[in-house]
Structure formats: structure tokens, C-alpha cells
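Engineer: Have a look at this prediction, sequence included:
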Amino acid sequence: MLVAIFSNRRLLAAAALVRVVCHTWCSPSTTRCLLLFRLHAAAPCSLSLTPSASAVSFFHFSLPPQPLFPAPQPQPPLPHRPIMSAATEFLKALQQRRSIYSIGRKPLSLTNEQVVALVQGLVREAPSAFNVQSSRAVILFGAQHEKLWDIALEGMKAHGVSGDALEAAKQKIASCFAAGVGTVLFFEDTAAIDELKKNVPAYAHNYDSFSLQASGMAQYAVWSALAQAQIGGTMQHYNELIEADVRKQFDVPASWKLISQLPFGSIEAPAQPRTYIPDEGRFLVKGL
């Protein structure tokens, strides 16, 4: 069967042409040709059926005159944000993340509860190999935050730091870390990594490295997001000096391995201008 669809009665000549074609190269005993004239929405019409001498049938619709190609109707503009513009804004947000050593306790743009929710959301969304989700965080405020940095100072003493070096460390801890509002401690759950090694042994030798990559992405996400909220901070690594006491003081599970500490607070002084090594030594581009 041949089906021809026309949108206007001015195409009746085309219908006649189809009829001729059917007579010419279609077998009348096996072919049926149905010609349809598309009805305009809500338009009055009449239908007549005129069988021809052959096996070709025509359905004729009488339509009111309509333009052959109606003018396109204007469409409302779609919400549009250039992709490159959005990517550039994201880059600017990352550029705002800096190491802010001069932090304080002036009112922040986020409440403590909002900081907790932000950290939870960012660590939750950070990617991890095989979706193992091994990153963990402990968020400290107030006296618990101060206790952490007391532990850090005691840890330095226990590891033989003394004299002028200890005094310098004491001043730095007091003004750059303990002076803030809180601290985020980042951990990796070794139990989750060990389970992954057992279940997917083919890449077991890489999982410790993959775990650190996952932690790094979680840390970067939290640090950058705090910077967007005008909250300053730095990433510290007092790990071996404090890990045992941190686990005891804050009831941290034994399988959680301490990776870094992010003290944060109000920005009391901006970071120094950042310098960059030449791009020529950092990137290779092929095929562009």
C-alpha cells in the first residue's frame, strides 16, 4: 500500500501524479494507494470516496484555503547560560581557595550547623574508586577544636621539639589554627579499603593510592566551598604527632586513618599573591 499525506488541497495535482505512478509501475491487483489530505485543526471539511477503475482509491477532503507553509510561530526564549561561561565561573571559584593563615572568630557567613551540612554533603559527593566511599570526617567546634590544637602542641613536645622551635610552633598554632572557629579532620577508612582489596584483588596494589586520591578530592571540595563562603583556612598534616591522642579524645574508630586537618575561621588577613610555574613545563597538548 502506498500512503501519501498532503497538507493542503492545492496539492491535488500531486494526488493525480501519484495515481498515474500507481497505474504505471504498481500491480493493480496487489496495490492500494491511500491519499490523505491533512486537516487543519478545527477546520470544516467534507469527505468523498471515489473508487477508480484500478485498485487505487482516493479520499478527497475539501479544506478552506490555508497557506502552504505557515509562518513559524515565535518561540519563547529558552533559559540559556553559555557552557564556557559556567566553566569559567567554576574556575574562578577554585582560584578563590587560598591558604589563609590569619583566621579568627568573627561571625561567619554560615552557622556551625550549615558548615556541618556542607562538609557532609561535599564528602558524600566526592568520587572514589569503585565507589568505595572511604572518606571520613570529624568536625570540631569550640572547646573540642581548641583541644585538638593542645594535642598538637603536646605531640610536638613528645617528639622532641623544644626551645625556639617549640616557641615558634606554639605561636603558629595559637594564631593560625586554634584562633579559628573550628577544624575539619579528614580520615580514610582502612576497613573499607581492605574490604575492597579482598573483593576486587586485581587492583589491590593500587587501592591505597586510590584512597588518597579520593581523600584529596574531598579535602579540595570542602576547602574550596568554605572559600566561596568567605571562610578562610589551611590544610595541615600533624598526623603522626596527634593521631593516637585524637582517636582517644574524639572516639574515632580504630580503622580511620588520619590524613589532614583543616582549621577554619573568619579571614583576618588575605593570602599572599600566588605565583605559578610556566605552563610550558606543565602541559602537553596533542592533536589540536
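Structural biologist: Right, received. Where do you want to start? Residues are numbered from 1 along each chain as shown.
Engineer: alpha carbons only for contacts and neighbour counts from here, please
Structural biologist: Fine.
Engineer: And Glu113, how far from Gly182?
Structural biologist: Using Cα to Cα, to the nearest Å, one obtains 12 Å as the distance from Glu113 to Gly182.
Engineer: cool, Ala143 as well?
Structural biologist: As defined by Cα to Cα, Ala143 lies at a distance of 9 Å from Gly182.
Engineer: okay, now the one to match up with it:
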Amino acid sequence: MSATTTNLKEAIVNRRSIRKVTKNDAITKERIEEVLKTALHAPTSFNMQSGRMVVLMDGEHEKFWDIVKETLRARVPAENFEATVERLKGFHAGVGTVLFFEDQATVEKMQENAPLYKEQFPFWSHQGNAMLQHTVWMLLSAEGIGASLQHYNPIVDAEVKETWNIPAEWSLVGQMPFGEPNEQPAERTFLPTEDVVKFY
């Protein structure tokens, strides 16, 4: 079911963490670009639009997950590393990865323009990026594309910036590997609605 035929409620309910993905030639750069263009309509505080995305496809995507693996090799105890590698294989086998960044130069400019809210802009910046991530995730899901949200920052930040010539002021906040779904997620459980929603 595509994003054009899936309603909002279905998109929210059906979005799941798919941590094992595979290749599919039908998942093209053009399809991903259309998803990301749509996602740019996600809201941001003061319309500051500080979110940035870098899409790594095919070999570049695999290079990123190789960087993650080698970075973790030096940090994960040897007895746990095999399990770590198995987890990473599920991401590595996919089509691509969206790297989500926050442009700190934009955040600082907003702080200068609205000093009354200076301390709040970093929080609002991350809230905006979270909405961008969720929007991309829902749109991918609606297209039948599996994805999950990962956080291997900040341990890979320096090598990522050097490898793909990322501006110094961009701060990496999340990674979303995507591809053809290759697992069935477990059933979700939820807290009782009355524990998290209050009416007065």
C-alpha cells in the first residue's frame, strides 16, 4: 500500500521497527527522494527548519555500517561482539540509510534572533528532528519499505563527517536504515490509555 492510499491513522498504527532489511531494486533513489521531499512538511518551532538529511545508498550505505562495525569492535567486549555483528548485518543488508542531522548554525541564528527563547531552541531543534524522523518513517512504511531508527552517534560522528564531507556545524542525531522488510515484528504492547492520557 503506497503513501497515496494509506490514511494517517493506518500509517501511524502500521509503522514498526524493522531491523532486518534486504535489497530490492524497486526501492530507488527517486522513490526515497519523493518520500523525503514530502517529509519536509513536518513542522518545526519558529519554522526554523534546522533538520538536515544525508541519504547513503548501496555501496555508500554499506560503507557506513562497516564504519559502525569497526568503531564498535574497539568498544564492545569480545564475548559480545558476535551478537553485535549479527544485529548490524540486518541494517547492512538493506538498500540505504538516512542520516539525520541538526544544523547548529541555524539553531544559533535563531537564538540570536529570539534571545528570549535562547535556552529552548536546542530542545525545540531536537523535537523538530524527531517529527521529521517519524514522518520519514511513516512514509517509508506506507510505501512498504522497512526501516528502524538507530543511534550510533556520537561514536561515529568524526569519521562520518570526514568520509562524506559533512559540514562541521551539522550534528548527527540518528540513522534510519531501510530496505525490503525481512522480518515480522513482534506484537506490540501498550500501557493502558488512562495511564498516559488524562481528561479534565
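Structural biologist: Nice, I can see it. Bear in mind the structure is a predicted one, so any value in this text is a computation, not a measurement.
Engineer: Please identify which helix or strand holds the counterpart of Lys63 of the second structure in the first structure.
Structural biologist: For Lys63 of the second structure, the aligned position in the first structure is occupied by Lys147, per TM-score structural alignment. Lys147 of the first structure is part of helix 142-158 when elements are defined by DSSP states H and E.
Engineer: Can you tell me which helices and strands that helix packs against?
Structural biologist: Based on contacts counted as 3 or more Cα pairs under 8 Å, 6 or more residues apart in numbering; DSSP states H and E, the elements that helix 142-158 of the first structure packs against are helix 163-172, strand 182-189, helix 239-249.
Engineer: rewinding a little: comparing Ala143 and Gly182 of the first structure, which residue is more hemmed in?
Structural biologist: Neighbour tally, Ala143 of the first structure and Gly182, criterion other Cα atoms under 10 Å: the higher count belongs to Gly182, 26 against 11.
Engineer: what sits against the spatially closest residue to the more buried one that is not a sequence neighbour?
Structural biologist: Spatially, and ignoring its direct neighbours in sequence, Gly182 of the first structure is nearest to Phe141 (4.4 Å; Cα to Cα, 6 or more residues apart in numbering). Applying Cα atoms under 8 Å, 6 or more residues apart in numbering to Phe141 of the first structure gives the contacts Asn112, Val181, Gly182, Thr183.
Engineer: counterpart of the second one in the second structure?
Structural biologist: When the two structures are superposed using TM-score structural alignment, Val181 of the first structure falls opposite Val95 in the second structure.
Engineer: burial of Arg31 of the second structure, as a residue count?
Structural biologist: By other Cα under 10 Å, the residues close to Arg31 of the second structure number 12.
Engineer: report the longest helix in the second structure, please.
Structural biologist: Ranked by residue count, the top helix of the second structure under DSSP state H comes out as helix 121-142.
Engineer: following that helix, which helix or strand shows up next?
Structural biologist: Along the chain past helix 121-142 of the second structure, the next helix or strand (assigned with DSSP H and E) turns out to be strand 146-147.
Engineer: State the distance from the closest residue in space to Glu146 of the first structure that isn't next to it in sequence to Leu166 of the first structure.
Structural biologist: Closest residue to Glu146 of the first structure apart from its sequence neighbours, by Cα to Cα, 6+ apart: Ala178 at 5.6 Å. Between Ala178 of the first structure and Leu166 of the first structure the distance, using Cα to Cα, works out to 16 Å.
Engineer: who's more crowded, those two?
Structural biologist: Neighbour totals were compared for Ala178 of the first structure and Leu166, and Ala178 leads with 26 against 15 (other Cα under 10 Å).
Engineer: check contacts around the more buried one.
Structural biologist: Ala178 of the first structure makes contact with His145, Glu146, Trp149, Pro263, according to Cα under 8 Å, 6+ apart.
Engineer: Near Tyr207 of the first structure, how many other residues are there?
Structural biologist: The number of residues packed near Tyr207 of the first structure is 19, by other Cα under 10 Å.
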